[in-house]
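Novice: Quick one, structure for this:
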Amino acid sequence: MRRHANFVPILVTLLGLSFFGAMDGVMKAASIAVGPYGAMFWRGLVGAAMMAPLWWHQRRRAGTKGWPSRAVLRVHLIRGAVAVVMAVTFFYGLVRTPMAEAMALSFIAPLIALYLAAAMLGETVSRKAVGGSLLALAGVGVIAAGKFGGNYSHDGVVGLVAILASAVLYAWNLVLQRRQAQLASPEEIAFFQAALGFVFLAPGAVFLAPWPDLATWGVIAAAAALAMMSLMLLGWAYARAEAQVLVPLEYTAFIWAALVGWLAFAEPVTLRTLAGVTLIVAGCLFASRRDEPHLEPT
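Specialist: I've put the predicted structure just below:
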């Protein structure tokens, strides 16, 4: 019965991740045009404008007045800040790294989340987690070898470091995501993620967010729409199924990243990348094979 109950949330999560995969490709184009900082800043503005009426309507329909409580706002603020830095570093690296390769490197996030859950929630790290960590790190090493080998380039190394830094923050984001979904509606989650991204990036926008041209505005609007849809779908799913059930589905993002990178940017998927992602996914799945939940907040 439990597996049957998770069926719809799993399907909704897969759909949300497909939207995120398409959004990454659109944001790569926007980041090339106005830089990662500018793309995130303007996407936040457009996304907040899209979601404000939906969020307000949802609150009126639910009979809720005023702003969310202080405790809920605190979760929104923390995840919003983490998501902003995570996204800017990811798209900074994505401009310098093929999409499939960047997504493969980001797959260490669920594994890091095991250790963050241990630190934040007082859980014990199992031997399987340690073994899985070593296996996943071997996968990262396989991909990184291409950056430091014969195809060495400064931009490639910088992109790799940025993606790995983003993966650490994404792990924290995964721990926060389930908690946020339990406290707020999908519309509220999407609105605050977009609005806080815009607000947090506003101080540097004068210097780092050039005004987009008309074509780039269209790209940013498409990215915002895809991001908002994905956030609402994932928010709905994470409120109805445990994180330990849904987090492994993150690996399907590699399919969308490889497809979008190939179609939109003519990026080939190398054997080195496939070998690396195989080791990373195997390590993460091995580490997560535990009887007790490891990403559930207390």
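Novice: C-alpha only now, for contacts and for neighbours.
Specialist: Will do.
Novice: Okay, now stretch 57-74: how far is its last residue from its first?
Specialist: Taking CA to CA, to the nearest Å as the measure, stretch 57-74 stretches 22 Å from start to finish.
Novice: So which bits of it are buried?
Specialist: 58-59, 73 (16 or more other CA atoms under 10 Å).
Novice: likewise stretch 73-92?
Specialist: So for stretch 73-92, counting by 16+ other CA under 10 Å, buried means 73, 75-77, 79-92.
Novice: what about residue 294, is that helix, strand or coil?
Specialist: With DSSP: H, G, I helix; E, B strand; the rest coil as the basis, the three-state label of residue 294 is coil.
Novice: That one: how many residues sit nearby?
Specialist: 23 (other CA atoms under 10 Å).
Novice: distance of it from residue 121?
Specialist: 9 Å.
Novice: who touches stretch 262-276?
Specialist: For stretch 262-276, the external contacting residues (CA atoms under 8 Å, 6 or more residues apart in numbering) are 25, 98-101, 104, 138-143, 146, 258, 261.
Novice: Out of these, which is nearest to residue 247?
Specialist: Closest approach to residue 247 among the contacts of stretch 262-276 (CA to CA): residue 104, at 14.9 Å.
Novice: and this one, so I can compare the two:
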Amino acid sequence: MFRFQVGPALVAVTGIGFLSVMDGLVKHAATEHAVGQIATMRYAFGALVAYLVFRATRTPWPNRATLTPHAWRSVVVALTSLTFFYSLASLPLAVALALSFTSPIFIALFAAVILGERPGRSIFVALVLGFAGVLVVLWNELSHTGEEATNALGLAAALGAAVTYALSMVVLKSRAARDPLPTIVLLQNSFAGVLVAPLGIAQWTAPTGSEIFLFLGIGMLGTAGHLCMAWAYGRADASRLGVLEYTAFVWALFIGLLAFGEIPAISTLVGAALIVGGALIASRRARPAREPEVEIGP
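Specialist: Modelled structure (predicted):
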């Protein structure tokens, strides 16, 4: 009989939902503003929200030993945001999402190499089911994508974002078992914001009042999503939680229906069922493994 890690799985799916809504807002903002500015505003407001959480929970200030690994992880986080935001701006949303769903494969690989996790047969079954679900949902949209809509740099950016996102999540798995959640999210937003700020300043265009609230929403959703992900990754294997990234398509299904009145096709429902099935298989409880210390950088 299956035993599920219900808590981490549900929190991870909730976090993915927050980040999925954020992606939609980023896609909307990219029609008026450059990627560097969007990333800068996302992390500026994200850091503000994270700081409020940090102070409200009376979390102690981190020491240098804590700052160093998070500073190096933030390099990967900043690369992820810039490349993925660029793919959202330059590719059809369906294509960008399809390529982003390769991240669970990289998460499973990095978790095996870096954390010493040994994904079981259920993880590979879940990966196959989830990826098959993505292909079913996207089949028609991808077949109708013309050459004029393809962008070699955008495609490379989407694939690069999947790799760097996977690496950041695996390193998060190591740090989430050691550092308080408010510390992790505050440092992630602050360090990444500093890294992308020069590009944001170079690409700056004055936002309107409504766009300020749009950026605030992006920052709040990003911080909430990463708080959820940090909590979940501190309590379950990275390779198992990585497969839950496929549920972003399910979130997109509900967002499209409620916000835009889009009625899902039968192929979309079949694909969503495969995605959910893979996610449930992936969340089966496994025996805990020893978590080695992971550091990035010198």
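Novice: And the TM-score between them?
Specialist: The TM-score (TM-score structural alignment, normalised by the length of structure 1) is 0.76; 290 aligned residues with a CA RMSD of 4.0 Å.
Novice: Closest one of the buried residues of stretch 57-74 of structure 1 to residue 234 of structure 1?
Specialist: In terms of CA to CA, no member of the buried residues of stretch 57-74 of structure 1 lies closer to residue 234 of structure 1 than residue 58, at 17.1 Å.
Novice: hmm, back to that, of the contacts of stretch 262-276 of structure 1, which belong to helices?
Specialist: Mapping the contacts of stretch 262-276 of structure 1 onto helices (DSSP state H) picks out 25, 99-101, 104, 138-143, 146, 258, 261.
Novice: could I get those residues as JSON lines with distance to residue 45 of structure 1 and neighbour count?
Specialist: What follows is those, written out as JSON lines (distance: CA to CA, whole Å; neighbours: other CA atoms under 10 Å):
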{"residue": "25", "distance to residue 45 of structure 1": "19", "neighbour count": "24"}
{"residue": "99", "distance to residue 45 of structure 1": "25", "neighbour count": "29"}
{"residue": "100", "distance to residue 45 of structure 1": "28", "neighbour count": "27"}
{"residue": "101", "distance to residue 45 of structure 1": "29", "neighbour count": "28"}
{"residue": "104", "distance to residue 45 of structure 1": "29", "neighbour count": "28"}
{"residue": "138", "distance to residue 45 of structure 1": "40", "neighbour count": "18"}
{"residue": "139", "distance to residue 45 of structure 1": "37", "neighbour count": "27"}
{"residue": "140", "distance to residue 45 of structure 1": "35", "neighbour count": "25"}
{"residue": "141", "distance to residue 45 of structure 1": "38", "neighbour count": "16"}
{"residue": "142", "distance to residue 45 of structure 1": "39", "neighbour count": "19"}
{"residue": "143", "distance to residue 45 of structure 1": "35", "neighbour count": "24"}
{"residue": "146", "distance to residue 45 of structure 1": "37", "neighbour count": "16"}
{"residue": "258", "distance to residue 45 of structure 1": "28", "neighbour count": "23"}
{"residue": "261", "distance to residue 45 of structure 1": "26", "neighbour count": "23"}
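Novice: Just name the closest of these to residue 169 of structure 1, please.
Specialist: Relative to residue 169 of structure 1, the closest of these is residue 104; by CA to CA it sits at 15.5 Å.
Novice: how far away is that closest one from residue 197 of structure 1?
Specialist: Note on residue 104 of structure 1: its distance to residue 197 of structure 1, by CA to CA, is 25 Å.
Novice: In the ones in helices among the contacts of stretch 262-276 of structure 1, find the pair that's most separated.
Specialist: Once CA to CA is applied, these give 25 and 138 as the farthest pair, at 27.0 Å.
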